[in-house]
Each structure stands twice: as C-alpha cells, then as structure tokens.
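Undergrad: any chance you could fold what I've pasted below:
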Amino acid sequence: MLENKTLLKIKDKKNLLAFSGGADSTALFFLLLKHNIPFDIAIVNYGVREQSKEEVAYAQELAKTHNLKCHIFNAPKIEQNFEAAAREIRYNFFEELILKYKYENLLTAHHLGDRFEWMLMQFCKGAGCAEIAGMQKEQNRGIYTLIRPLLHLDKKELLAYLHADEKIYFEDESNLDEDIKRNAFRHNYSLPLLEKYLGGIKKSFEYLDEDRSQLVEEIEIKTVEELAYFKSSQNRRADIFAIDKYLKSKLYMLSANERELLKTEITIVAGRKFLVVQDRGFVFIAPFLQEKAEMPHKFKEECRVLKIEPKLRPYLYKNQKAFLKVKELLATV
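TA: So this is what the prediction gives:
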C-alpha cells in the first residue's frame, strides 16, 4: 500500500510517527512495521475525552511490544479555538522531539480524504491551482521533512487493511461533530463524492501535482535568527505561496483577507504575530514586536537612510545579526 518512492525516503532514516490511536495513524503504524521502517511514536493527550487515556495506554503498549520509543505529552487545557491551538501544541511537541532526538522525518497519517476535504474548503473560500493542490506528500521544513505516506489512499482502503488483520484502533467521537467546519465538509461533501468518484479524484490529484510543479516556482527561504527572507521571484502569486508555506511551517495559517492584502500592500501584520515586508525585490518575514523600544539615534539614522520599514525596526534593533543581513541585502539595491 505504501509507495516505493516514499519507502526509499524513509528507509534507514530516523522517523517520528505522529500517532493518535485512530484508524489512520494505526494503519500507518502497522504498514511501517510491515516494511521494516525504523520509527518511534509521539502522542498528545489533550485531556478532553475519557477515551484519550485508553489511546495513550494503547500507544505505550504498541511501543513496548515492538521495542519503540513512545513520547507522550499531556497538553494544558485549551480555552478557545481548540483546533488551531491543538495543532500548535502538537507540532511544537513534535519539533521539540525532533531537535532533541535528531529525527530526520515526521510522518503523519493524512490520507486522500483529508486532502480532498481541504481542497473543497479552499475552493469554496477562493483559491488557485497551487492552493487547491493542497497537501503534498513531502515538505521540507528546514530541520526535518514532513512526509505523508498515506496521501494516495482513501480512508476505506485503510479500514479494509485494519479489519483484514483485525487491528485495534479507536474512533474519535469529535469527528462526528458537524459544528466543526472540516467535519461538515467531510460528511456532507467529500465522503459522498469519494464514494462515487474515487478513481477520478485520485487521477485529478495526480494531474494537480504535475501542474503545480510547473506553475509554482520553488523559492529558497533563508533565515537569520527568527528573520526569514528571500529574493522576490517577481511573480506576486509565487511570492505569496512561499510566504504562506513558510508561515504554515511556523504553525500560522494566512487568512483569505491577508492573502488579498499581500497582493497590494508592501507591509502586512499577520495575526498580530508576524510581519511580512515586500521591499525592493526582497521579502522579509519576522516576529511582529508591538512594543516601542528606545532606539539610539545611530540605529534610527541607518534605518532611515536604508528606508527600512518602521514596523520592522523594533525587531531588527533587538536582533543584531538580522539587522546586519537586512542592511547587506538592501545596500545592494
């Protein structure tokens, strides 16, 4: 079931599997074992369902049985915006483990249904080919590679595999809650369409991936401290796609309004967290600092001469290496 090209990328590597005990990650767990892929598992307990204790115990049991490490994180209580907060907690935990234990790949159990419902949600918000293509099988995130080995498989194929081998897995009741937008799309639109047109949908994603590779220029994003920067491609959509991709790696999703602003504005503040500056052929992305730091005259004069965006100056003042890099780049213009 796993593709050979994916197996070659994870064979003989240090892999960390994002595990939940649900059907998708359990199927991936046993498929990795079947192909003798080395990996450990990581699970987050959000403490909102009684069943989560059983899921953690199951993860520990599987790890012990197969001589794997099982990393567990008990998340603090989430007061609001559960999905976004849970995602941030989850990926922060994974990245801490990756740094500590030197994992090379993070494996997630996203499958075709996840990709299709995401595509439908983007399409309904307003999106181009690159956004509609959505999740990719492989994504370089700097210190590790995010790999989705199941992206070509439908949920019912995974369930058939689990049932054939009588594997234990858990059902998350929150997946039935249609007040959650993603669940509403899944039950009302993506699942019925996948049921009727699975072969055609698989083929369409193959075409989309081919088209995306031709349409979207891969832009190398460099970093100095927490400043990310790249040379503009002179194609605004390609630049926005690169900005979006980088911010996703920082667990921030651009809103539709922010995407629109990036088409016309030189500077935007995204989610009160990030500052994006498109200036004289370069794009800079930095943490947004709201406080007004006392900056010496010499620093302010250098910024004035180089015409550095005022909102970027507080961050640059506190981060000398980033300031030197911006000076170096803008001095060449």
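Undergrad: please make it C-alpha for all contacts and neighbour counts, starting now.
TA: Noted.
Undergrad: just the buried positions in the host helix or strand of Glu95, please.
TA: Using DSSP states H and E, Glu95 sits within helix 82-101. Using 16 or more other C-alpha atoms under 10 Å as the test for burial, helix 82-101 gives Ala86, Ile89, Arg90, Tyr91, Phe93, Phe94, Glu95, Ile98.
Undergrad: for the third one, give me its contacts.
TA: By C-alpha atoms under 8 Å, 6 or more residues apart in numbering, Arg90 lies in contact with Val44.
Undergrad: same deal with the second one?
TA: Ile89 makes contact with Ala75, according to C-alpha under 8 Å, 6+ apart.
Undergrad: with the first one instead?
TA: Contacts here follow C-alpha under 8 Å, 6+ apart; on that basis Ala86 touches Tyr46, Ile78.
Undergrad: let's see that with 10 Å instead.
TA: Val44, Asn45, Tyr46, Ala75, Pro76, Lys77, Ile78, Gln80, Asn92 (C-alpha atoms under 10 Å, 6 or more residues apart in numbering).
Undergrad: next one: the fifth one
TA: Phe93 is in contact with Ala42, Ile43, Val44, His71, Ile72, Phe73, Ala75, Arg87, counting by C-alpha under 10 Å, 6+ apart.
Undergrad: biggest separation within the residues you listed, which pair?
TA: His71 and Arg87 (16.7 Å; C-alpha to C-alpha).
Undergrad: quick one more, to check against the first:
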Amino acid sequence: MQILNIDHEILDFLRGRKNLLAFSHGSDSTALFYTLLNLGVKFDCAFVNYKTRENSDLEEISAKELCDKFGVNLFVKTAPLNLENSGDFENTARKIRYDFFDEICAKFGYDTLITAHQLNDKFEWFLMQLGRGAGLANLLGFEKIENRTNYAIVRPFYNVGKTQILDFLSENKIKFFNDISNENTKFARNAVRAEFSDKFVEKYALNLAKSFEFLSIDKANLMGEFIYQKDKFFVLENSQKSLNLIDKACKILGVVLSQNQRKEIQKTDCVLSGKICVCKNEKFYFVAPFEKTKMDKKFKEKCRILKIPPLIRPYIFARSEILAECEGLISGLDHSDFVDKIGEI
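TA: Prediction:
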C-alpha cells in the first residue's frame, strides 16, 4: 500500500507513546488511520456521533468494524446536535469533542491526541484570521506538535494537502464517509474553503508548506519565552509580547482566546471561561487555572510583598513548591536577600 509521508520528528515522537486518534471516518482521519497502521504506530480511536446526518450511525458502525478488524480500541460518545438550532454549531461540537478527548486521556493515560488536521485546514484558518485583522501570532493556527497540560496534540498531516489525501484513498480503494455539512457555506470555514483555499492549496501546496515552516520560526522568535513555567502555572514578562504568550499558555490549558477576552486581559485581572485566571503587576503576567481556597495571613503577606495578584494566589497556595522556586525571580532579589526581607513575617 502506498503511504503518505509523515516527518521523522513526529514519528519519533509517537513511537513508544500511548496514542489516541480523533477519528471521524471522514477522508482525513481515515487516511491517517491507515497511514499510522502502515508505519507501525500503535494507537486507539475516539469517535463522536453528533447524529447530524442520515449516515451518522452508519459511520459509527463502520468505525467499529474497522477498529475491530485491526485490533484497535474504539471509544464512542453519542452527543446529538441540531445543525440549525445549536447556536454556534462548530464551537459547540468542538467543545463536546475535546471534553471527550480530555476525559479519555485522563482516565486511560494517553500521552498524545492525534488529529487529522492538514494543510488545507491550516490555510483556511490563516485566511479566516487574516480577514479578521489578526497578527502573526494568531494567523498560523495549529503547530505539528502542541503540548497541553495532560497530553500533547500531534498533527501528522500538518503539511499534507487534501488532494494528496484523496489520491491516497482512491489509489488504495479505501472506504470513507463525506460529511455533507462541510458543503454548507453558511459556516465561515466552509465558505473560505469553497471560494478561496482549496484551489490555492491544490496549486501551491509544496511552497505553502515551506512558507508555514518559515513563519512558525518567525512566530517563535516573536512570541519569546515564559520566564517560569511549572505544570499549569506560567509567569511571563509584562511587555509588548505578553498577549502572544498568554494566548499560548491559555491554549496549553485548553482555552482558545476570543478577541473580547484578549481585550479584557489588557484592561484588568480576570477569569476566562470560568477556568483560567490571568493577572498582572508592573513587571509580570501570571496565568494559571482559577481556584478558590482559604489562605493564611502569612502566605497573603508574602504575596503582598511579592506583588502577586489576589486572583492567582489560591493556585500557588496549594502548591508551595511554585512559590519556593520562583520567589527570587518575581522579587528581583537573590533568594537569600528575599528571605531576609520577609524573615519577620
């Protein structure tokens, strides 16, 4: 069987890990299923049935048959949605999907979530963000390997065009299902795909993939790095680069920022989506999951001296090692000088 190319960095990353494939039985995830099999990458599958199409149940049955045939475990979630009455269908479906993936990865210890995002998807995102007036940090969308809090998202087809995928399926006579909702141009992504992106990628796929590689390097240089990071806690410099790194930290914690949330961050300390707190002082931004807990007076006074914002304190209070590791950094003093300064508390 002819296989599609996956770069060696991704293959090395996947081998020896416990992998979960987000599987819809559409063209992209089906091609990825067979490609991973033929490259010797072990994985299980997760399938969400939204009941939005006549073929939804047939797709689920076929997915089960395919996984049984090759000895692959399959996790299924049924989550009926109405295309017309579900509000923002794409975001609702995405939340259901990723909540399901999070649950499986946590319960069964998967190290990676493999998705079938490909070059056309990346270019669609680029054009949509360009049309919204986004900067470089938000134009590029997904990376080939993206570390989250509890697992990494890996996208082996990040530089593979849709035409290559369809050719692979056709030449190998592999069964897959078309999602007719992808033809509904009331969804912005579908409209961009139909009017602009697919024809462009088909003609310029190779050079487009190279351009995205170069732009990713530029993006990394532009964004800078976290001053301190431990598990779900991030400290970064309060500077012109802050918003880009805050965006990255929030993605790692499972929240994709909206334009309104970006504006809110710049105005005040806040809790985003009820999950993540973003706070700042004159020198630093702090990002961590939002928690509530009672704190003793000694700890509060130490935070006051360090100018650690109140919203972020409960997360640190429950994890004393964080404060011990970064107190000198935050205070701008050597550890011994800092201890002398707060010794009487």
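Undergrad: could I get the buried residues of helix 82-101 of structure 1 as JSON lines with distance to Leu62 of structure 1?
TA: Converted to JSON lines, these look like this (distance: C-alpha to C-alpha, whole Å):
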{"residue": "Ala86", "distance to Leu62 of structure 1": "24"}
{"residue": "Ile89", "distance to Leu62 of structure 1": "23"}
{"residue": "Arg90", "distance to Leu62 of structure 1": "20"}
{"residue": "Tyr91", "distance to Leu62 of structure 1": "22"}
{"residue": "Phe93", "distance to Leu62 of structure 1": "20"}
{"residue": "Phe94", "distance to Leu62 of structure 1": "19"}
{"residue": "Glu95", "distance to Leu62 of structure 1": "22"}
{"residue": "Ile98", "distance to Leu62 of structure 1": "21"}
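Undergrad: distance from stretch 139-149 of structure 1 to the middle of the chain?
TA: 9 Å (C-alpha atoms, centre = their mean, to the nearest Å).
Undergrad: which residue numbers in structure 2 go with it?
TA: Mapping stretch 139-149 of structure 1 onto structure 2 (TM-score structural alignment) gives residues 146-156.
Undergrad: next: stretch 178-185 of structure 1.
TA: Going by TM-score structural alignment, stretch 178-185 of structure 1 sits over residues 185-192 in structure 2.
Undergrad: re the thing from before, closest one of the contacts of Ala86 of structure 1 to Val326 of structure 1?
TA: Asn92 (28.0 Å).
Undergrad: ok, now which ones touch the closest one?
TA: Neighbour list for Asn92 of structure 1: Ala86, Ile98, Lys250, Leu251 [criterion: C-alpha under 10 Å, 6+ apart].
Undergrad: farthest pair within the residues you listed?
TA: Maximum distance among the contacts of Asn92 of structure 1 (C-alpha to C-alpha): 18.3 Å, for Ala86 and Ile98.
Undergrad: what's the match for His110 of structure 1 in structure 2?
TA: Aligned partner of His110 of structure 1 by TM-score structural alignment: His117.
Undergrad: okay, now that match: neighbour count?
TA: 23 (other C-alpha atoms under 10 Å).
Undergrad: okay, and it sits in which element?
TA: Counting by DSSP H and E, His117 of structure 2 is part of no helix or strand.
Undergrad: in helices, which of the contacts of Phe93 of structure 1 appear?
TA: Counting by DSSP state H, the members of the contacts of Phe93 of structure 1 that fall within helices are Arg87.
Undergrad: and the contacts of Phe93 of structure 1, which of them are in strands?
TA: Residues of these located in strands (DSSP state E): Ala42, Ile43, Val44, His71, Ile72, Phe73.
Undergrad: if we can go back for a sec, got the buried residues for the match of stretch 139-149 of structure 1?
TA: Counting neighbours by 16+ other C-alpha under 10 Å, stretch 146-156 of structure 2 gives Glu146, Asn147, Arg148, Asn150, Tyr151, Ala152, Ile153, Val154, Arg155, Pro156 as buried.
Undergrad: now the strands for structure 1?
TA: Under DSSP E, structure 1 gives strands at 15-18, 40-45, 70-74, 105-107, 138-140, 145-147, 222-224, 227-231, 267-270, 274-279, 282-287.
Undergrad: just tell me what Arg53 of structure 2 corresponds to in structure 1.
TA: Arg53 of structure 2 maps onto Arg49 in structure 1, by TM-score structural alignment.
Undergrad: follow-up on the earlier one: how much distance is there from the helix holding Glu95 of structure 1 to the middle of the chain?
TA: For helix 82-101 of structure 1, the distance to the chain centre is 11 Å (C-alpha atoms, centre = their mean).
Undergrad: residue range for that helix in structure 2?
TA: On structure 2, the counterpart of helix 82-101 of structure 1 by TM-score structural alignment is residues 89-108.
Undergrad: average gap between that stretch and structure 1?
TA: Aligned to structure 1 and superposed, stretch 89-108 of structure 2 gives a mean residue distance of 1.6 Å (mean C-alpha distance after the TM-score superposition for structure 1).
Undergrad: so Glu88 of structure 1 touches Val44, yeah?
TA: No: taking C-alpha atoms under 10 Å as the definition, Glu88 of structure 1 is not a contact partner of Val44, at 11.5 Å.
Undergrad: contacting residues around the residue nearest the centre of structure 2?
TA: For structure 2, the residue sitting closest to the mean C-alpha position, by C-alpha atoms, centre = their mean, is Lys251 at 5.5 Å. Counting by C-alpha under 10 Å, 6+ apart, Lys251 of structure 2 touches Glu146, Asn147, Arg148, Thr149, Leu245, Leu257.
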